[in-house]
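Trainee: no sequence on this one, just coordinates:
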């Protein structure tokens, strides 16, 4: 798994981190990866982050961006949504990015 975290240029350093990681969907469900990356960006435990289902259907997300049976190519799939004050992008290639939502 590749991992990158960097402070946002516009942030004050408190909870303003952009996190990017690449996963193998055969080993990690996309829904679990989102919670992991967002909690890392927030500097919080995964259990302290609101439930993912408040933003997106976790089962639908898993089915959209991964195919554990290998019957279809998901590499061109990109899903974006807002979760826990982060703009989240999940790619069929395995990349998950969580960026601060720019307010104002």
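Mentor: Good, I have the coordinates. Remember, predicted model here, so these are calculated numbers, not experimental data.
Trainee: C-alpha from now on. contacts and neighbour counts both.
Mentor: Fine.
Trainee: all strands of the chain, in order?
Mentor: Here the chain has its strands, by DSSP state E, at 2-7, 17-22, 78-83, 86-91, 95-100.
Trainee: any idea how far residue 55 is from residue 43?
Mentor: Going from residue 43 to residue 55 by C-alpha to C-alpha, to the nearest Å gives 19 Å.
Trainee: got it, and residue 99?
Mentor: With C-alpha to C-alpha as the criterion, residue 99 and residue 55 are 15 Å apart.
Trainee: Please compare the first structure with the one that follows:
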């Protein structure tokens, strides 16, 4: 996992989906932008179905998923989670 955050409140982290499920990756990226630990992030299922997210975003396909959660715009691509302040 590699990560970066900017002053413009954008967090970008790269993941290997075979090692980290996308739903978990979103939680880690939200924690990074909020400068907190992942256990302090509220459950993702309050915003999106984690199982559906994990089944859509895989290491064998090409897909881009966008949704709003935790007051941020969240985007998942081939190997990256990008979280932007709304």
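Mentor: Cool, the structure landed. Small disclaimer: the values here were computed from a predicted structure and weren't measured.
Trainee: Can you calculate the TM-score here?
Mentor: Laid over one another, the chains give 0.92 as their TM-score (TM-score structural alignment, normalised by the length of the second structure), with 86 aligned residues with a C-alpha RMSD of 1.2 Å.
Trainee: Look at residue 99 and residue 55 of the first structure and report which has more neighbours.
Mentor: More neighbours surround residue 99 than the other of residue 99 of the first structure and residue 55, with 24 against 12 (other C-alpha atoms under 10 Å).
Trainee: give me every residue that touches that one.
Mentor: 8, 16-19, 41, 86-88 (C-alpha atoms under 8 Å, 6 or more residues apart in numbering).
Trainee: Mind doing that once more with 6 Å?
Mentor: Residue 99 of the first structure makes contacts with 18, 86-87, as judged by C-alpha atoms under 6 Å, 6 or more residues apart in numbering.
Trainee: Export those residues to JSON lines and append columns for distance to residue 77 of the first structure and neighbour count.
Mentor: Output for these, formatted as JSON lines (distance: C-alpha to C-alpha, whole Å; neighbours: other C-alpha atoms under 10 Å):
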{"residue": "18", "distance to residue 77 of the first structure": "21", "neighbour count": "23"}
{"residue": "86", "distance to residue 77 of the first structure": "20", "neighbour count": "20"}
{"residue": "87", "distance to residue 77 of the first structure": "17", "neighbour count": "17"}
